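K.L.:
need a structure here:
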Amino acid sequence: MIELLRTLKAKYGLKIVVVSNEARELNAYRIQQFKLSDWVDAFISSCFVHLRKPDEVIFQLALDIVQQPARQVVFIDNTPMFVRIAEELGMNGIHHTDYTFTCAQLAAFGLSTSAMALTPRDSGTQSSLN
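P.N.:
The predicted structure follows:
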C-alpha cells in the first residue's frame, strides 16, 4: 500500500493525511521505518491530538487540515466502522481488505492504478488515509 499511495500522490498531486490510533512510540517507529514523512503531508495521531477513531472530531480535523470538501476526499481503512463514519461525514470510503480490491475502488474514484507497475508485496502494511 505504501508504494501505491506514493505513486498515486505523484501521479495526481494528492494530499495524503494519515489518521491513526497509535501510541507515541509505535507512531514514531512507523514514520521513521517506512519513511512516511517523505511523502505524507500530515499525521493526525491519537497520541498527539488526544482523539481517537471513531470520534467524528478526528475525521473533521483531517478535513480541516487537508482543506478539501469531504466529497473530494477518499478515506481508506481496514476497519469498516471507521469507513462508515467517514462516509457519513461525506467522504468517499474504501474498506481495505486486500490490495486488488483497494486498487479497483480507487480506480472507481478516478484514481487509476492500471498503468502502474505495482505489486501487492506491501499490502499487509496498514498505510492509508486513516
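
K.L.:
Could you use CA atoms for every contact and neighbour count after this?
P.N.:
Noted.

K.L.:
And the strands in this protein, which stretches?
P.N.:
According to DSSP state E, the chain carries its strands in the segments 17-20, 42-45, 74-77, 92-95.

K.L.:
How far off centre is the last one?
P.N.:
Taking Cα atoms, centre = their mean, to the nearest Å, the mean C-alpha location of strand 92-95 is offset from the chain mean by 10 Å.

K.L.:
now for it, which elements pack on it?
P.N.:
Applying 3 or more Cα pairs under 8 Å, 6 or more residues apart in numbering; DSSP states H and E, one finds that strand 92-95 contacts strand 74-77, helix 80-88, helix 99-108.

K.L.:
one more to line up against the first:
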Amino acid sequence: MNSEQLANGLRLRDIKVIFLDIGGVLLTNGWGRVSRQSAAEEFGVDFSVMDKRHELIFNIYEEGRVSLDVYMDTILFYEPRPFTKEAFRTFMFQQSKLLPNMLDWLIAWKAQQPQLRFFSLNNEPRELHQHRVDHFELRRLYDGFVCSCDLGLRKPDPQIFAVALGVAGVQPHECLYIDDREVMVTAGKMAGLNVWHHQNSEATISFLQSL
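P.N.:
Predicted coordinates for the structure are as follows:
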C-alpha cells in the first residue's frame, strides 16, 4: 500500500484527523507472540499450554469484556504458581518499548499543523493500553483514543471505523488512517478512509512530508 493508492489529489489541507495505530507504529506490540514466549521462558511455564489458553480469551480481553486479573487467571493462575500476578503483570508491561523516530517526530510535525487532530485506532486490552498511554506520555500526540477495550469492538470490524468517525466528528474523506498491518489498512480503505500502510519510520515520515 503506498501513496498512489490514496484518494486522488489528497493534500494535507484536506485532512482534519489522522487515525494512528499505536503498536507497530509508535511502540512495539504490547503482548505479541514473541513477548508471550519470553514470558513463558522467564517464568518457567509451558508456552504451548499458555498460548492455547491465551487464544481462548484474548479477543474478549482486548474488547474490554474481562479484566487483566481474569486473563491471568485463565492463562496461568488456574493452578498455584511459584510467582505472583504482580510479577507477571510487571513483566508483561515491560514488553512495551518505544520504536525509534516516530513519536517525537510526529509531535513536532503536529505542532506545525494546527488544523490536525490525532486519534488512536487500536486493539489493546484496557490495563495494557492505559499503561502505554501513561508511561510513554502518548497524550502529547493524541487528542483522543479509539481503542477496542472501550468499545467492545476490534479492528478489522467495519463498525469500529464508523465509531471512530463519529467520535472524531468527521467524514471518511477527511481522514488519514495509518496502520502497520495490511489487513487493517485494507479494512480502513473499504470503510472509505484515506490510508497509509506503515512499514518503517523513514517511509511514513517521507510520505507525510510529501502531502
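
K.L.:
picking up where we left off before, from the helices and strands packed on strand 92-95 of the first structure, which stretch is densest packed?
P.N.:
Across those, averaging neighbours per residue (mean count of other Cα atoms under 10 Å) puts strand 74-77 on top, at a mean of 24.

K.L.:
What span of the second structure is it aligned with?
P.N.:
Counting by TM-score structural alignment, strand 74-77 of the first structure falls onto residues 176-179 of the second structure.

K.L.:
And that stretch against the first structure, how far off on average?
P.N.:
Compared with the first structure after fitting, stretch 176-179 of the second structure has a mean deviation of 0.6 Å; criterion: mean Cα distance after the TM-score superposition for the first structure.

K.L.:
Quick one: list the elements packing against whichever strand or helix holds residue 60 of the second structure.
P.N.:
Following DSSP states H and E, one finds residue 60 of the second structure within helix 47-62. In terms of contacts (3+ Cα pairs under 8 Å, 6+ apart), helix 47-62 of the second structure is packed against helix 33-43, helix 68-75, helix 148-151.

K.L.:
Name the residues that touch stretch 92-109 of the first structure?
P.N.:
1, 70-80, 83-84, 86-87, 112-113, 120, 123 (Cα atoms under 8 Å, 6 or more residues apart in numbering).

K.L.:
typo on my end, it should be stretch 54-64 of the first structure
P.N.:
Outside stretch 54-64 of the first structure, the residues that touch it by Cα under 8 Å, 6+ apart are 17, 19, 44, 51-53, 69-70, 81-82, 85-86.

K.L.:
now do 7 Å
P.N.:
With Cα atoms under 7 Å, 6 or more residues apart in numbering as the test, stretch 54-64 of the first structure has contacts from 17, 51-52, 70, 82, 86.

K.L.:
got the helices and strands packed on strand 92-95 of the first structure as CSV, with distance to residue 23 of the first structure columns?
P.N.:
Shown next, in CSV, are those (distance: least, Cα to Cα, whole Å):
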stretch, distance to residue 23 of the first structure
strand 74-77, 18
helix 80-88, 18
helix 99-108, 26
